[in-house]
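S.K.: Okay, structure incoming, though there's no sequence with it:
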């Protein structure tokens, strides 16, 4: 019985060791592809992170509205060392004294979403350390005929060299954006005004089918 137990324990260690080694080799292969400027793998890593965030509950300390905006984020373009994402912000209303009143404006919501999304994109995407990240935030406007459209109200581009020196937890979202190339406009009443976005650089992410086809060989040959 003792011998059988030792054999079982040894087999478990072998299986666990093989799984850990395989995963380490796979992550190493991904990092090599990122370092080579492979935009397909860069997009795949970002899409995987976005998918994880969409399925997650709001982390402690993050406003649910801010988290909802982060979950709305979409990757629109990648380059070897940068990425551009879009997100949506709608503000927050609350019933007070029998009336629905706005307690967080779409622009204030957008500022909080952009600051947190930059933080997560720079530091929370496994196997990826982008040099720059751009976030464009949209909100809903009603045209005179009642048609609803989404238009951009904020754009910000963060540089890692600047980000590394920031005390992220000690700054407000507006202060964080103030350290980067951010642009947004308020009207005299403090409401967001649609802005003109600069051209998006890079290539769009591959369709899901193409990304899946690319991932299969990597899973079979992680050391390549």
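M.R.: Here it is on my side, so go on. For clarity, every value in this text was computed on a predicted model and none was experimentally measured.
S.K.: CA atoms for contacts and neighbours, from now on please.
M.R.: Noted.
S.K.: Name the nearest residue to the residue nearest the centre of the chain, sequence neighbours excluded.
M.R.: The residue lying closest to the centre of the chain (CA atoms, centre = their mean) is residue 121, at 4.7 Å. Take residue 121 and drop its neighbours on the chain: the residue closest to it by CA to CA, 6 or more residues apart in numbering is residue 133, 7.2 Å away.
S.K.: What residues of the lengthiest helix in the chain count as buried?
M.R.: When the chain is parsed with DSSP state H, its longest helix is helix 2-35. Neighbour counts over helix 2-35 (16 or more other CA atoms under 10 Å) mark 22, 25, 26, 27, 28, 29, 30, 31, 33, 34 as buried.
S.K.: Can you list the residue ranges for helices in the protein?
M.R.: So, for the chain - with DSSP H - the helices run 2-35, 39-55, 64-71, 106-123, 160-163, 173-178, 208-220.
S.K.: Could you export the ones you listed as a markdown table, including distance to residue 201?
M.R.: Converted to a markdown table, these look like this (distance: least, CA to CA, whole Å):
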| stretch | distance to residue 201 |
| --- | --- |
| helix 2-35 | 18 |
| helix 39-55 | 13 |
| helix 64-71 | 22 |
| helix 106-123 | 17 |
| helix 160-163 | 18 |
| helix 173-178 | 21 |
| helix 208-220 | 20 |
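S.K.: looking at the ones you listed, which is closest to residue 78?
M.R.: Proximity of the helices of the chain to residue 78 was assessed by CA to CA; the nearest stretch is helix 39-55, lying at 6.3 Å.
S.K.: tell me the angle of that closest one relative to helix 64-71?
M.R.: 150 degrees (axes from the mean of the first three to the mean of the last three CA atoms, to 10 degrees).
S.K.: Other residues contacting helix 39-55?
M.R.: Under the contact criterion CA atoms under 8 Å, 6 or more residues apart in numbering, helix 39-55 has outside partners 30, 33-34, 70-75, 78-80, 124-128, 203, 205-206, 211.
S.K.: Presented hereafter is structure B, for comparison with structure A:
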């Protein structure tokens, strides 16, 4: 009986130690991110993107939108800004022997943008970025031209502007419009390429950043 009690006590001490260490690491990351440590912020974002890539798609999110979320890549990170890029291709189906567009790439880009902004603004652990920029790309295929990847929608949202958005009730197009999303369309409603600014050079990063807190 005494050995069983001792074993339980030792197990309790070990678990408590692990929890305390994890909490201390999380607090260290939160403090470093709040102080503008770019390396820590980048690690937080990369860790979150990696977790979302392996996460099961939420039922309320369409497969096309979730594919865009899982394809997000970091473009630029600084003390205030998190900038990512992702992909939207639309959807075509064969109907009565003809290919019919069932999802416009720009509409899909808006849906991906709205979801990405929501997640990056409110679901990053240990860091609340002041601004988030989402650049959505598609593959442009034209006769006699090399296939290229072009940006069709770029949206930058500050935390203050995001507070004015009704994320539950507004359509994705309304969200993008309210946040000043930039895009162009031709006469048929198809997206056209837009110019986006090149990312700044990577900031110097602190080699002494605290270790990543474990996910529980």
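M.R.: All right, it came through fine. If you're wondering where the values come from, they're calculated on a predicted model, not measured in any experiment.
S.K.: Please work out the TM-score for the two chains.
M.R.: Here the TM-score for the pair of chains, by TM-score structural alignment, normalised by the length of structure 2, is 0.91; 214 aligned residues with a CA RMSD of 2.4 Å.
S.K.: In this model residue 38 seems to touch residue 80 of structure 1, though I could be wrong.
M.R.: Yes: proximity of residue 80 of structure 1 to residue 38 meets the contact threshold set by CA atoms under 8 Å, at 6.4 Å.
S.K.: ok, of the contacts of helix 39-55 of structure 1, which come out buried?
M.R.: 30, 33-34, 70-75, 78-80, 125, 127-128, 203, 205-206, 211.
S.K.: Which residues lie in contact with the closest residue to residue 161 of structure 2 other than its chain neighbours in this structure?
M.R.: Spatially, and ignoring its direct neighbours in sequence, residue 161 of structure 2 is nearest to residue 179 (6.9 Å; CA to CA, 6+ apart). For residue 179 of structure 2, the contact set (CA under 8 Å, 6+ apart) comprises 155, 156, 157, 161, 162.
S.K.: Quick check: residue 148 of structure 1 touching residue 140?
M.R.: Yes: the pair residue 148 of structure 1 / residue 140 is scored as a contact, 6.4 Å apart, by CA under 8 Å.
S.K.: more crowded one of those two?
M.R.: residue 140 (17 against 11; other CA atoms under 10 Å).
S.K.: Quick check: the gap between the spatially closest residue to that one that is not a sequence neighbour and residue 54 of structure 1.
M.R.: Leaving aside its sequence neighbours, residue 140 of structure 1 sits nearest to residue 150 (CA to CA, 6+ apart; 4.4 Å). Note on residue 150 of structure 1: its distance to residue 54 of structure 1, by CA to CA, to the nearest Å, is 21 Å.
S.K.: ok, those two, which is more surrounded?
M.R.: Set residue 150 of structure 1 next to residue 54 and count neighbours by other CA under 10 Å: residue 54 wins out with 17 against 14.
S.K.: and the gap between that one and residue 189 of structure 1?
M.R.: 33 Å.
S.K.: re earlier: for residue 85 of structure 1, find the nearest of the helices of structure 1.
M.R.: helix 106-123 (9.2 Å).
S.K.: Show me what the closest one is packed up against.
M.R.: Counting contacts by 3 or more CA pairs under 8 Å, 6 or more residues apart in numbering; DSSP states H and E, helix 106-123 of structure 1 is packed against helix 64-71, strand 132-142, strand 148-159, helix 173-178.
S.K.: got CSV for the ones you listed, with distance to residue 47 of structure 1 too?
M.R.: Formatted as CSV, those follow (distance: least, CA to CA, whole Å):
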stretch, distance to residue 47 of structure 1
helix 64-71, 12
strand 132-142, 14
strand 148-159, 19
helix 173-178, 24
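S.K.: how about these, which one is nearest residue 17 of structure 1?
M.R.: helix 64-71 (35.0 Å).
S.K.: and the closest one, which residues are buried?
M.R.: So, applying 16+ other CA under 10 Å, buried residues of helix 64-71 of structure 1: 65, 66, 67, 68, 69, 70, 71.
S.K.: how about TSV for those residues, with distance to residue 176 of structure 1 added?
M.R.: Formatted as TSV, the buried residues of helix 64-71 of structure 1 follow (distance: CA to CA, whole Å):
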residue	distance to residue 176 of structure 1
65	18
66	15
67	17
68	20
69	17
70	16
71	20
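S.K.: among those residues, which two are most distant?
M.R.: 65 and 71 (9.8 Å).
S.K.: Quick one: map residue 13 of structure 2 onto structure 1.
M.R.: In structure 1, the residue matched to residue 13 of structure 2 (TM-score structural alignment) is residue 14.
S.K.: Could I get the buried residue list for stretch 149-158 of structure 1?
M.R.: 151, 152, 153, 154, 155, 156, 157, 158.
S.K.: Stretch 190-205 of structure 2 too?
M.R.: Within stretch 190-205 of structure 2, the residues that count as buried by 16+ other CA under 10 Å are 191, 192, 193.
S.K.: Same check on stretch 39-53 of structure 1?
M.R.: 39, 40, 41, 42, 43, 44, 45, 46, 47, 49, 50, 53.
S.K.: swap in stretch 131-143 of structure 2?
M.R.: For stretch 131-143 of structure 2, using 16+ other CA under 10 Å, the buried residues are 131, 132, 133, 134, 135, 136, 137, 138, 140.
S.K.: The residue nearest to residue 75 of structure 2 when sequence neighbours are not counted: how many residues sit nearby?
M.R.: In this structure, residue 75 of structure 2 finds its nearest non-sequential neighbour in residue 84, 4.9 Å apart by CA to CA, 6+ apart. Using other CA under 10 Å, residue 84 of structure 2 is surrounded by 22 other residues.
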